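Engineer: Got a predicted structure plus its sequence, pasted below:
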Amino acid sequence: MLDIIYEDEAIMVCYKAAGVPTQTAKIGQMDMVSLAANYRKNKGEDTYVGLVQRLDQPVEGLMVLGKTKEATAALSEQVRERRVVKEYFAAVYGEAKEEETLTDYLIRDGRKNISRVGKEGEKDAKRSCLEYRKVAQVNDKSLVRVKLKTGRHHQIRVQLAHAGLPIVGDRKYGNANGEYMPLGLCSCYVEFSHPTHGERLSFSVKPRGKAFEVFDF
């Protein structure tokens, strides 16, 4: 079932549950684009759904979808020009600083679907920057709110792990022997200009995953 936060004639803002793909080529596996298209079909509308930004399959939270090609193109342009504000909650192991800016150079291995921290000037290394501030600390876990300054493959997961703050449930970049639960990463806030009338819009959600249960929301 599609969890719609906001909808009008041009856009849809939806909540994606952890484990649901943004888009998939696998037969029989439901994804956000298919869910949105089926929703529109059941309403008797055109089934076009434009993908504005992706969320990795293990990540929960807000997604923006276009209902027309024109709206999708306008929103995608905002993403390219970094006029879309995206923030995330991350549940991490360790005692995070009150606030910090992380700048690294990430190298993506598309064949293995992983990224790693390289060195400035290294082949294929891309400058990657994020800011975070600590919201809460409970025992050995911190809750941080992350603001992306760039958009790289697995950026938050890689940079926080490299900083000694692996995300709870991240068996790819964190502790493979750690607690087994869904990834503690949520796209909690998005802000952009409406593609039709230009009004600045913002939306927020609270995390729903198990990794966040120790924190008071």
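Structural biologist: Nice, I can see it.

Engineer: hey, let's count contacts and neighbours off CA atoms from now on
Structural biologist: Noted.

Engineer: Which secondary structure element is home to residue 203?
Structural biologist: Per DSSP states H and E, residue 203 falls inside strand 200-204.

Engineer: Counting by contacts, list what that strand packs against.
Structural biologist: If contacts are counted by 3 or more Cα pairs under 8 Å, 6 or more residues apart in numbering; DSSP states H and E, strand 200-204 sits against strand 185-193.

Engineer: Can you point out the buried residues in the helix or strand hosting residue 100?
Structural biologist: Counting by DSSP H and E, the element that carries residue 100 is strand 99-109. Across strand 99-109, burial judged by 16 or more other Cα atoms under 10 Å covers 102, 104-108.

Engineer: host element of residue 158?
Structural biologist: Per DSSP H and E: helix 155-162 holds residue 158.

Engineer: Also compute the angle for that helix relative to strand 99-109, please.
Structural biologist: 110 degrees (axes from the mean of the first three to the mean of the last three Cα atoms, to 10 degrees).

Engineer: So what touches helix 155-162?
Structural biologist: For helix 155-162, the external contacting residues (Cα atoms under 8 Å, 6 or more residues apart in numbering) are 102, 104, 106, 115-117, 128, 130, 146, 166-167, 170, 173-174.

Engineer: Need the residues you listed in a markdown table (columns: secondary structure and distance to residue 88).
Structural biologist: Output for the contacts of helix 155-162, formatted as a markdown table (DSSP: H, G, I helix; E, B strand; the rest coil; distance: Cα to Cα, whole Å):
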| residue | secondary structure | distance to residue 88 |
| --- | --- | --- |
| 102 | strand | 15 |
| 104 | strand | 18 |
| 106 | strand | 19 |
| 115 | strand | 19 |
| 116 | strand | 20 |
| 117 | strand | 21 |
| 128 | strand | 16 |
| 130 | strand | 11 |
| 146 | strand | 5 |
| 166 | coil | 15 |
| 167 | strand | 12 |
| 170 | coil | 15 |
| 173 | coil | 17 |
| 174 | coil | 18 |
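
Engineer: Presented hereafter is structure B, for comparison with structure A:
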Amino acid sequence: MAKYQTPKDKHSLYFKVKDPILLLPFLLEVMPNRGRNSVKSILKRGQVTVDDHIETKHDYRLHPGQTIAILKNKAAAKENILVGMTILYEDQDLIVIHKEAGLLSIATLKEKKMTAYHQLIEHVRREHPQNKIFVVHRLDKDTSGVMMFAKNERTKQALQRSWRESVKKRTYVALVEGKVSTKNGYISSWLKETSTHLMYSSPTNNGGQHAITHYKVLQSNQHFSLLEVQLETGRKNQIRVHMQDLGHPVVGDKKYGSKHNPIRRLGLHAKTLSFIHPTKGKQLTFEAEVPKTFWKVSKKIEDASKKIFTNPIMKQFIILL
């Protein structure tokens, strides 16, 4: 079984935020040789990443401790450099990528070019102008992680036809609000979409699609929990709706009940995708590293009283008393 992990980016400049500031003034400060319009163009092209998500808004508020990555213009101009995504694997049948939060999977009415699909179309057509890309599954714009595309109709149909049998492991990591008391469990419900494109859940059959989500707690504190989530079914917004059902909505997901967003992005990441290759017949496993902010926010906070009793100076003080 072949296993692939997210490669490290060598084409970006990295900066740490020291004081509260808006993104555009910060970029002008760290790139003094560039004019205002040039910096705005870099932002618009999606070359700026804040922590682990693409940010294009010039008035985005930065906070101390955040990491800013700027994809170099020379690197962005090269044919083999993609914005907001990294190719983990490619052969004649498929392409597997690591998509960053903030990048659309496919085009919308407002955005046609700044998508994973469009960039991969351009990528494969460098080899031959008739080459194509086919969507196998999707990730929400604000969800990061592993995603796969087919390079021909035959592969697309083979994967979609046998998706449940071919996919051996599909793991997400969700940063959710509150302390999840049950260490592991599952949610089962029927999901249906409203006319306003909102998914709602019912414990009994409401004519929608049956959805099952398994979860286990990786770490937690009183405010946030980090969960590993396994999908038994793959429905639209399944994890987001089921976390709301659990009473612990995904961080940053206002649509499904979230009220807090310390990471300033959606707390959802597609960590692992393992599947049987449709033509080669061997199992491939791909992993995208969990964003560091997910671990940081959900880190267990040591109880203050424990700190007192483990502090050697405080121990002596208590004995004297």
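Structural biologist: All right, it came through fine. From a predicted model like this one, the values you see are computed outputs, not experimental measurements.

Engineer: Against the second structure, what's the mean shift for the helix holding residue 158 of the first structure, could you check?
Structural biologist: Comparison of helix 155-162 of the first structure with the second structure after fitting gives an average deviation of 0.7 Å (mean Cα distance after the TM-score superposition for the first structure).

Engineer: Give me the range in the second structure that that helix lines up against.
Structural biologist: Matched against the second structure by TM-score structural alignment, helix 155-162 of the first structure falls on residues 238-245.

Engineer: between the contacts of helix 155-162 of the first structure, which is closest to residue 66 of the first structure?
Structural biologist: The shortest approach to residue 66 of the first structure among these belongs to residue 146, at 24.9 Å (Cα to Cα).

Engineer: And the closest one? What does it align with in the second structure?
Structural biologist: Checking TM-score structural alignment: residue 146 of the first structure goes with residue 229.

Engineer: Next, the contact list for its match, please.
Structural biologist: Each residue near residue 229 of the second structure by Cα under 8 Å, 6+ apart is listed here: 171-174, 213-216, 239.

Engineer: By neighbour count, which of those residues wins?
Structural biologist: Counting by other Cα atoms under 10 Å, residue 174 has the largest number of neighbours within the contacts of residue 229 of the second structure, with 29 neighbours.

Engineer: Surely it and residue 267 touch.
Structural biologist: Yes - in this structure residue 174 of the second structure lies within contact range of residue 267 using Cα atoms under 8 Å: 5.6 Å.

Engineer: contact partners of stretch 309-321 of the second structure?
Structural biologist: residue 308.

Engineer: thinking again about what came up before, could I get the contacts of residue 229 of the second structure as CSV with secondary structure and distance to residue 13 of the second structure?
Structural biologist: Formatted as CSV, the contacts of residue 229 of the second structure follow (three-state DSSP; distance: Cα to Cα, whole Å):
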residue, secondary structure, distance to residue 13 of the second structure
171, strand, 31
172, strand, 29
173, strand, 27
174, strand, 28
213, strand, 39
214, strand, 39
215, strand, 36
216, strand, 36
239, helix, 34
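
Engineer: now those residues in TSV, with distance to residue 85 of the second structure?
Structural biologist: Listed next are the contacts of residue 229 of the second structure as TSV, based on distance: Cα to Cα, whole Å:
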residue	distance to residue 85 of the second structure
171	19
172	18
173	18
174	20
213	27
214	28
215	27
216	28
239	23
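
Engineer: ok, these vs residue 142 of the second structure, which is closest?
Structural biologist: For the contacts of residue 229 of the second structure, the nearest to residue 142 of the second structure is residue 174 (12.4 Å; Cα to Cα).

Engineer: Quick one: residues contacting that closest one.
Structural biologist: Taking Cα under 8 Å, 6+ apart, we find residue 174 of the second structure in contact with 226-229, 250, 267-269.

Engineer: what does the strand holding residue 203 of the first structure contact?
Structural biologist: Here strand 200-204 of the first structure makes contact (Cα under 8 Å, 6+ apart) with 62, 188-194.

Engineer: now stretch 121-131 of the first structure
Structural biologist: Residues from elsewhere that reach stretch 121-131 of the first structure (Cα under 8 Å, 6+ apart): 99-108, 118-120, 146-152, 155-156.

Engineer: Apply 6 Å and report the result again.
Structural biologist: Residues outside stretch 121-131 of the first structure that contact it (Cα atoms under 6 Å, 6 or more residues apart in numbering): 100-107, 146-150.

Engineer: Then stretch 133-145 of the second structure?
Structural biologist: With contact meaning Cα under 6 Å, 6+ apart, stretch 133-145 of the second structure is reached by 98-104, 121, 149-151, 156, 266, 268-271, 288.

Engineer: Identify those among these that sit within helices.
Structural biologist: 121, 156 (DSSP state H).

Engineer: Residue 125 of the second structure pairs with which position in the first structure?
Structural biologist: So, by TM-score structural alignment, residue 125 of the second structure is matched to residue 41.

Engineer: And that match, how far from residue 22 of the first structure?
Structural biologist: Relative to residue 22 of the first structure, residue 41 of the first structure is positioned 18 Å away (Cα to Cα, to the nearest Å).

Engineer: Do you have the helices of the second structure handy? List them.
Structural biologist: Using DSSP H, the helices found in the second structure span residues 23-30, 36-44, 73-77, 116-125, 153-161, 163-166, 238-246, 292-298, 304-310, 312-320.

Engineer: I figured residue 105 of the first structure was touching residue 150, is that so?
Structural biologist: No - assessed by Cα atoms under 6 Å, residue 105 of the first structure is found out of contact with residue 150, at 11.2 Å.

Engineer: Now do the same for residue 193 of the second structure: its match in the first structure.
Structural biologist: By TM-score structural alignment, residue 193 of the second structure lines up with residue 108.

Engineer: How many residues are close by the nearest residue to that match once chain neighbours are set aside?
Structural biologist: The shortest distance from residue 108 of the first structure to any non-neighbouring residue, by Cα to Cα, 6 or more residues apart in numbering, is to residue 115 (4.2 Å). Residue 115 of the first structure has 20 neighbours, counted by other Cα under 10 Å.

Engineer: got the contact list for residue 115 of the first structure?
Structural biologist: Shown in contact with residue 115 of the first structure (Cα under 6 Å, 6+ apart): 107-109.
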